[in-house]
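Asker: sequence unavailable; structure follows:
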C-alpha cells in the first residue's frame, strides 16, 4: 500500500514541509510511542517483519513486508552489513557475603597472560557495570562459578568498574568467548522487559546470520531481518554484499541530556573496513550504483571512513562520528534500519538523511498502523537516491 503525502494529506504536507527542517532542539525529536508498540519478541521468522518504505524522492510511504526489500535493490547496487557478533555480557553471581550481583561487561575483556593461580587459569580485564544491593568495594571478589570469578579493582568517576576476570579453561570452555557463553546471558536492551529475562531463543535471534567478529554488547538490529535466503536472492539479482565491523557499545543506549543536541558527546566504538570492502564501495559509486547501509552502525562506519575526495578508505580504529541534521552524506545513499527511540542520537541520524519532519511523520504513521518498534521490531527503508 502506498501513501502519497501530498495527495492524501495535503494540509499536513503543506504544514510540515513549510517548517524549518533542521532543528537542534532535543524536544523537536520526540514522538508518542505506546508501550504496546515496543516489540518484546522477534517476528516468527527473521524476514517476516513488516517494512515501512520512506521514499524521499517521491514523498511517499509504502507498507510492505521485509522480503520485498529485494524489489527495491537493482543489479549494480551494493549493500553493506555489519558483521559484529554480540557476546553474553550479562553475568549473574554472588558476593562473598552471599548477596546477589550482576556484572555487565561494557566491552569484550582484554585477555592477559596466564595468571599464577595454577594450570589452566587465565586473566582478563574489562570495564563493567555492577548491580547489587550494595556496591562492592574495590578488592572484593565476585563469584560466578568454580571456574569464573571477578575482582573489583577500582571505580571510574562515572561509576563504571574496572574488573579483572579469573577464568579456568575446561574441555567445554576452550577460550574466553566460550567461558562467557557458558556463564553469561544475552544483554537484551532495557526496553525489552520480560519476567524470565533472556531465553535460549534470544541467543540465536539477537544475532545476525552473518555475525562473525565478537565484540558487541548490543546487536546491529537492522541486520536481524536478513535471512540467508534474502541475502542469496539479492546476490543472485546482481547486488553486491560487503561487510564492515562496528562493535556496538553500551553508549548506544545513553540518553541525550543536552537541550541542544550539538552539545551531546557521542560514544566511541571500534570499526573496521577491509581494503576489499573499501574498493568495492568506491567502484560501485564510480559505476553509478547505489550504496545501501544496513543499520546506523554501517552508516557511521562508512561515513567516518570517507575522505574529502569522497572515497572510502580502509580503516581499523575508533569511530566518534556524530551525525545530526545538517550533516552532508558522502557515501550512503539509502538505509535499511529499525525504528529508534524518541530523542535519541539514532533518530538524529535518520533525520539528517531524510529530514526531521518527514521522519517524525513516518514514525507517527507507523505507530498508528501498529508497527513494532526497536530491536525486535519492524524495519524501515529510507530511500534518498531513486
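Answerer: Arrived safely, thanks for sending. This is a predicted model, so every value here is computed, not measured.

Asker: switch to C-alpha atoms for all contacts and neighbour counts from now on
Answerer: Fine.

Asker: the residue nearest to residue 68 when sequence neighbours are not counted: neighbour count?
Answerer: With Cα to Cα, 6 or more residues apart in numbering as the measure, residue 51 is the residue that lies nearest to residue 68, at 8.0 Å, once sequence neighbours are left out. Neighbourhood size, residue 51 [other Cα atoms under 10 Å]: 24.

Asker: helix/strand/coil for residue 214?
Answerer: In three-state terms, and counting by DSSP: H, G, I helix; E, B strand; the rest coil, residue 214 is strand.

Asker: same check on residue 241?
Answerer: strand.

Asker: correct me if wrong: it contacts residue 82.
Answerer: No: using Cα atoms under 8 Å, residue 241 and residue 82 do not qualify as a contacting pair, with a distance of 10.7 Å.

Asker: who's more crowded, the two?
Answerer: residue 82 (32 against 18).

Asker: residues contacting that one?
Answerer: For residue 82, the contacting residues are 211, 220, 223, 243, 244, 245, 246, 294, 295, 297, 298, by Cα atoms under 8 Å, 6 or more residues apart in numbering.

Asker: same thing but 7 Å
Answerer: With Cα atoms under 7 Å, 6 or more residues apart in numbering as the criterion, the residues that contact residue 82 are 220, 243, 244, 245, 246, 298.

Asker: try this one side by side with the last:
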C-alpha cells in the first residue's frame, strides 16, 4: 500500500513532553466495533472491560542506552538497539562518517567500546571493553533514550528515569518503553483485578528501530528491524484457555500485540516463543491472537499507525485521529491512550 495513505496533520503542540500525573489520569479514546466512539480516561478502563478479559503487558525494562562519546576529537553518539551477545550490541551511530572499523570510542565514566563493524543498514556493532555487564556500564554512562520528538524539544533529565519506565518493568533490554503501559498504576491494577479481569506478561525488548521513519513510498519496500521476544509455555497455555472459553485477549501496547501475533499459528493458537520477530502488520493482516488493543497515539506514516489501521480500518482510524486532534488529545510516548475493540 502507498505510505502516504497513512499521513495526517498533527499540530506540534499536541506532542506530550511529560506524562499525565497521576498516570491513569490520561485521557482515553474508546473505539468499539464499526462506529462507536467514546471520550474517556484510563482510570475508567475497568468499566470498559468484562470479567474474564485478559490484559497482556510487556515486562521489558528500558536501559539507559543512549551514549555520548569521542573518537579522538570527533564527537560520536550511539543508541544501542539490539543485543548481539554479552559484550556486543548493535547501535545507531551519530556522526558515523568519522568512524572506521576498529576505532575505539570513549564514552566517559570508564566506559569504552570498539566500533567493530558497519552493518548493511548503516548501524554498527559495538564491542564493549571490560568484564562488567554492559547494563552496569550503561547505568554509569548512559541516558534514557527518549524518542526524538521529545528529545528534540527538551533535554533528558533524572525524572525520565522513572517516567519512561512502566510499573511492570522487570527484564533489562529495551531501548524504548512499551508506552501503552506507562498509564498503569498499582491502584488501577487492583481495581482491574477486583472486576475479575486478568493480567499476563510477556517480554519484547523494544528496539530503537521503532522510531525510524518509513522512507519507502510503498509498504512492501519497508524493512522492519528485528526485536527479541519471549512468551513462556505457561503464559501461552493460559491465553489459549481464555480464548477457548470465549474471553478476550487485549494487548496493552503494539509491542505485546506484535509478539502475540508472531507466536500464533493460522488457527489462532499461541505457542511458546523465544527469538527475534520482525513482523510488519499492515491492512489486510488477519489477526489471530488478540481481540483488542490499548495503545497511545502514533506518528503519521508510521508502522504503528499502519498497525492500528489494520486492526480497525484505515478510514476509521483517520477519522478517530482527526477527532483526537480536534479534542486536544496528547500524542506519542508520554501522551494519551486509546482502547481499540474491533
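Answerer: Perfect, I can see it now. Computed from a prediction, not measured in an experiment: that's the story for all the values here.

Asker: quick TM-score on the pair, please.
Answerer: After superposition, the two chains reach a TM-score (TM-score structural alignment, normalised by the length of structure 2) of 0.95; 342 aligned residues with a Cα RMSD of 1.7 Å.

Asker: so of the contacts of residue 82 of structure 1, which ones are in helices?
Answerer: residue 298 (DSSP state H).

Asker: all helices for the stretch 1-150 of structure 2, in order.
Answerer: Defined through DSSP state H, counting those that start in this stretch, the helices belonging to the stretch 1-150 of structure 2, from first to last, are 45-48, 134-141, 148-151.

Asker: closest to residue 84 of structure 2 out of those helices?
Answerer: The closest approach between residue 84 of structure 2 and any of the helices of the stretch 1-150 of structure 2, judged by Cα to Cα, belongs to helix 134-141 at 11.6 Å.

Asker: so which residue is smack in the middle of structure 1?
Answerer: residue 220 (3.3 Å; Cα atoms, centre = their mean).

Asker: what about the equivalent of that one over in structure 2, distance to residue 76 of structure 2?
Answerer: Using TM-score structural alignment, the equivalent of residue 220 of structure 1 in structure 2 is residue 178. Taken as Cα to Cα, to the nearest Å, the spacing of residue 178 of structure 2 relative to residue 76 of structure 2 amounts to 27 Å.

Asker: coming back round to it: surely the residue nearest to residue 68 of structure 1 touches residue 378?
Answerer: Yes: counting by Cα atoms under 7 Å, a contact exists between residue 51 of structure 1 and residue 378, whose distance comes to 6.2 Å.

Asker: if we go by neighbour counts, what in the longest strand out of those in structure 1 is buried?
Answerer: Counting residues, the longest strand in structure 1 under DSSP state E turns out to be strand 121-132. Judged by neighbour count (16 or more other Cα atoms under 10 Å), strand 121-132 of structure 1 contains these buried residues: 121, 122, 123, 124, 125, 126, 127, 128, 129, 130.

Asker: need the contact partners of it.
Answerer: Where contact means Cα under 7 Å, 6+ apart, the residues beyond strand 121-132 of structure 1 that reach it are 100-107, 109-115, 160-169.

Asker: can you say which of those are buried?
Answerer: Burial of the contacts of strand 121-132 of structure 1 was assessed by neighbour count (16+ other Cα under 10 Å); the buried members are 100-107, 109, 114, 160-169.

Asker: structure 2: which residue goes with residue 294 of structure 1?
Answerer: In structure 2, the position corresponding to residue 294 of structure 1 is occupied by residue 252, as judged by TM-score structural alignment.

Asker: nearest spatial neighbour of its match, chain-adjacent residues omitted?
Answerer: Among residues not flanking residue 252 of structure 2 along the chain, residue 294 sits closest, at 4.8 Å (Cα to Cα, 6+ apart).

Asker: am I right that that neighbour is in a helix?
Answerer: No: assignment of residue 294 of structure 2 by three-state DSSP gives strand, placing it outside any helix.

Asker: what number of residues lie near the residue mapped onto it from structure 1?
Answerer: In structure 1, the residue paired with residue 294 of structure 2 according to TM-score structural alignment is residue 336. Burial of residue 336 of structure 1 is recorded as 26 neighbouring residues (other Cα under 10 Å).

Asker: from what I can see residue 336 of structure 1 touches residue 298, true?
Answerer: No: the pair residue 336 of structure 1 and residue 298 fails to qualify as a contact (Cα under 7 Å) at a distance of 9.9 Å.

Asker: farthest pair within the contacts of residue 82 of structure 1?
Answerer: The largest distance within those, taken as Cα to Cα, falls between 220 and 243 and amounts to 12.6 Å.

Asker: which parts of the stretch 151-300 of structure 2 are helices?
Answerer: Listed from the start of the chain, the stretch 151-300 of structure 2 has helices (DSSP H, counting those that start in this stretch) covering 160-163, 186-194, 233-244, 254-263.

Asker: dump the ones you listed into JSON lines; add distance to residue 215 of structure 2 and mean neighbour count as well.
Answerer: Converted to JSON lines, the helices of the stretch 151-300 of structure 2 look like this (distance: least, Cα to Cα, whole Å; neighbours: other Cα atoms under 10 Å):
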{"stretch": "helix 160-163", "distance to residue 215 of structure 2": "29", "mean neighbour count": "15"}
{"stretch": "helix 186-194", "distance to residue 215 of structure 2": "39", "mean neighbour count": "15"}
{"stretch": "helix 233-244", "distance to residue 215 of structure 2": "35", "mean neighbour count": "16"}
{"stretch": "helix 254-263", "distance to residue 215 of structure 2": "21", "mean neighbour count": "24"}
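
Asker: which one of those helices lies nearest to residue 151 of structure 2?
Answerer: When these are compared by Cα to Cα, helix 160-163 sits nearest residue 151 of structure 2, at 10.9 Å.

Asker: ok, the match of residue 294 of structure 2 - contacts?
Answerer: Residues near residue 336 of structure 1 by Cα under 7 Å, 6+ apart: 222, 293, 294, 295, 380, 381, 382.

Asker: and with 10 Å instead?
Answerer: Listed by Cα atoms under 10 Å, 6 or more residues apart in numbering, the contact partners of residue 336 of structure 1 are 51-53, 69, 79-81, 222-223, 225, 292-296, 298-299, 379-383.

Asker: assign a three-state SS to residue 357 of structure 1, would you?
Answerer: With three-state DSSP as the criterion, residue 357 of structure 1 reads helix.

Asker: I'd say it and residue 351 touch.
Answerer: Yes: because the distance of 7.9 Å satisfies Cα atoms under 10 Å, residue 357 of structure 1 is recorded as touching residue 351.

Asker: corresponding residue for the residue nearest to residue 68 of structure 1 in structure 2?
Answerer: Using TM-score structural alignment, residue 51 of structure 1 lines up with residue 28 in structure 2.
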